[in-house]
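In: Only the shape, not the letters, is given here:
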């Protein structure tokens, strides 16, 4: 009933949002003398703040239509090249001039943890000059009809394997946060089968490979609660008239409340500053706030079976590092990984995936040769800074690009791969 109450409240606020939006436009119209006075700007600011805090934010767009390759500007076109009910694979096709040097093919596996894949817009933008980029665009579960069936962690792993097959050999993969576990499991399954489409390299960034190492508040919460508690308290049914009516989900709005409660003071201060930017007519400061929260407040539902299986497998049972994880009833054997180079990245101040949790993959993948492994810890960044921001672009991206170039098919033809530069 809680989901239905949320939807009813949202619908009941529609007239109020329409009214305050009209008020905002009236008091911000330059033809209105009050728009040039503090009183008028204050009224417009209050109206906009109310409308934004009660709005349901839709799925954002990537909006990446150009990049720079070899110091030359090139056009970028988004194309969906692979489709399933719960995911599309987007290719950022670059209009490279003839004779351009081939670059690695990179699959970025975005988190399926509440936000849309556009949260990695900066990640994609930073990698476009260095690679032929693809990204997983996970579907909002409330928009997928019940007739399309279930989607759980096993399905996630199958999707990743299918994408590797669709992209072909010598593909590189980057898993950001949550997908580090299913991507590592998918690679292990493929290596155990002798699958020639296994990636050349995998880059795991800020992922919960072994949450027993340096546990964070998020990890401790999961360990304190039983899986039945999560099933009883956070799983709800999608209400009518959404296409996914009747589907059991972990709702996006519930996830958002959890995200915001972790740093509530910071969000309150940000909205107060936004109000003052509007009153002082500081357009740049207000626009930065809009850009950030348009993305941050856009959330999606997860299927209940995927969410519960992930919580139990990764955070409660620690099945992967214990060697107890299964896929379709078969053990996931990380020792089977021998030919896929491994690069792990962590942030010094990461409060989601603590230091050492991602690096644990090196101990678990014991049969990958030492020269095919590298780890990098980025100083002075939190979880978001591991895959976005100025330090990511300046310090992390060059290392990822070097690693892919050093361990791709062409480099291996020339003999022993060189080791990527380290911190």
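Out: Great, that's in hand. Just so you know, these numbers come straight off a predicted model, no measurement behind them. Numbering: from 1, shown residues only.

In: From here on, just use CA atoms for contacts and neighbour counts.
Out: Will do.

In: Show me the helices in the stretch 51-200 of the chain, by range?
Out: Assigned by DSSP state H, counting those that start in this stretch, the helices in the stretch 51-200 of the chain fall at 121-127, 153-167, 180-193.

In: Which strands or helices does the last one pack on?
Out: In this structure, helix 180-193 packs against helix 153-167, with contacts taken as 3 or more C-alpha pairs under 8 Å, 6 or more residues apart in numbering; DSSP states H and E.

In: rewinding a little: tell me the most buried of the helices of the stretch 51-200 of the chain?
Out: Ranked by mean neighbour count, these are led by helix 180-193 with a mean of 23 (mean count of other C-alpha atoms under 10 Å).

In: which outside residues touch that helix?
Out: Contact partners of helix 180-193, identified using C-alpha atoms under 8 Å, 6 or more residues apart in numbering, comprise 153, 156-158, 160-161, 175, 197-199, 204-205, 207-209, 314, 320, 332-339.

In: go with 7 Å
Out: 157, 160-161, 175, 198, 204, 207-209, 332-334, 336-337 (C-alpha atoms under 7 Å, 6 or more residues apart in numbering).

In: adding another structure so you can compare the two:
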């Protein structure tokens, strides 16, 4: 399996120039020369070229592109600032040009094959009423081998470091996979009576206890021994990259797994893209193109983190069984007392099913009932929990009110 990355990279090196050529040819084929009649054949050729060019996979993080935010009926400028940085992650702050003092929110982005920009919509919405930071995880193939390992311990240590950097009164928002690490970090800080314990912690659509209503993703993770995942899904970064010889779970393998779960939906999307391009419906075509430009931007995971997560979270269920270890101690969510808890689930979530995230409520038995809230959003799947119309109009108002009501707990 160690050669699969090299094989993929060889294929990409051969096919990417063809995709770039197709992307260049599309507007030329679609150009309406003066006096020339409209040609359906040329429109179809142009559409086919553009669709083919959109299938290019990249390892470059797209831009967040957030330059302004709405605040109290006004528009304020937003600037990205590096608040802290390690070889594996940048703590990014979206600083607003405002004098208003607002709750500081640390968005903990998933490290699951995509970049933190997948949460662009989440951040944009939060900026209306908050001072927002995000964990901008680096692509593991761009981290030199000499920078050391990155496993679950290192992940938790990063979260604690970033919470300390932002300071007391921070509010956490963990989306999907990092909910386990977020709960572990806050548990460690509580057990150590850390002065910077967060004021609140929101866990959204995360695998806190995957024994509950197991999904296809959960079942796949338990279908093979951990040695199978190591032998078949871990590969070595090729020599031409900064992270040469680092063992990773390649982003293209994770992307393939995600797409295979909903293959018909993706094929239909590209068929629709082709039809919209032929019909000249640029607005609808651009929505699909924008989505896949983000979706096909991949990030490799450090092998240690991937394998430890599969084993402890999905196979051993270490957290709900009281056996999860991090930073040399057993994780005890019951130690948390000062941090309010909000859990959010999506009714139609086929990745982290209803019941898996709310399990944190019982684990955090030391938090008083009036500091706990749970919400199941009807009509949304996994991504609808943190992006889209219902996130904006139904989930976010509850989250905003929760954060602001517990902002005094510092």
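Out: Sure, I can see it. What you see is a predicted model; the values in this text were computed from it and never measured.

In: of the helices of the stretch 51-200 of the first structure, which approaches residue 346 of the first structure most closely?
Out: Ranking these by proximity to residue 346 of the first structure (C-alpha to C-alpha) places helix 180-193 first, at 12.1 Å.

In: That closest one vs the second structure, mean deviation?
Out: Superposing on the second structure places helix 180-193 of the first structure at an average distance of 0.2 Å from its equivalents, by mean C-alpha distance after the TM-score superposition for the first structure.

In: buried stuff in the longest helix along the second structure?
Out: Under DSSP state H, the helix in the second structure containing the largest number of residues is helix 4-30. Buried residues in helix 4-30 of the second structure, counted by 16 or more other C-alpha atoms under 10 Å: 4-6, 12, 16, 18-20, 22-23, 25-26, 29-30.

In: go on, stretch 312-325 of the second structure?
Out: If you call a residue buried by 16+ other C-alpha under 10 Å, then stretch 312-325 of the second structure has these buried ones: 312, 313, 314, 315, 316, 317, 318, 319, 320, 324, 325.

In: so where in the first structure does that stretch end up aligned?
Out: The aligned range for stretch 312-325 of the second structure in the first structure is 313-326, by TM-score structural alignment.

In: Can you give the contact residues for the matching stretch?
Out: With contacts defined as C-alpha under 7 Å, 6+ apart, stretch 313-326 of the first structure is touched by 210, 211, 219, 222, 223, 331, 332, 333, 364.

In: Now which of those residues would you call buried?
Out: 210, 211, 219, 222, 223, 332, 333, 364.

In: for those residues, which one is nearest residue 287 of the first structure?
Out: Once C-alpha to C-alpha is applied, the member of these that ends up nearest residue 287 of the first structure is residue 219, at 34.2 Å.

In: For the closest one, give me its contacts.
Out: When contacts are counted by C-alpha under 7 Å, 6+ apart, residue 219 of the first structure touches 211, 315.

In: tell me the centre residue of the first structure?
Out: The C-alpha lying nearest the average C-alpha coordinate of the first structure belongs to residue 111 (C-alpha atoms, centre = their mean; 3.4 Å).

In: Just give me the match in the second structure for that residue.
Out: With TM-score structural alignment as the criterion, residue 111 of the first structure lines up with residue 110 in the second structure.

In: Tell me who's in contact with its match.
Out: 116, 175, 176, 177, 178.

In: Likewise for residue 400 of the second structure?
Out: Applying C-alpha under 7 Å, 6+ apart to residue 400 of the second structure gives no contacts.

In: Quick check: the gap between it and residue 367 of the second structure.
Out: Residue 400 of the second structure sits 20 Å away from residue 367 of the second structure, taking C-alpha to C-alpha, to the nearest Å as the criterion.

In: What of residue 224 of the second structure?
Out: Relative to residue 367 of the second structure, residue 224 of the second structure is positioned 37 Å away (C-alpha to C-alpha).

In: Those two: which is more packed in?
Out: Set residue 224 of the second structure next to residue 367 and count neighbours by other C-alpha atoms under 10 Å: residue 367 wins out with 20 against 11.
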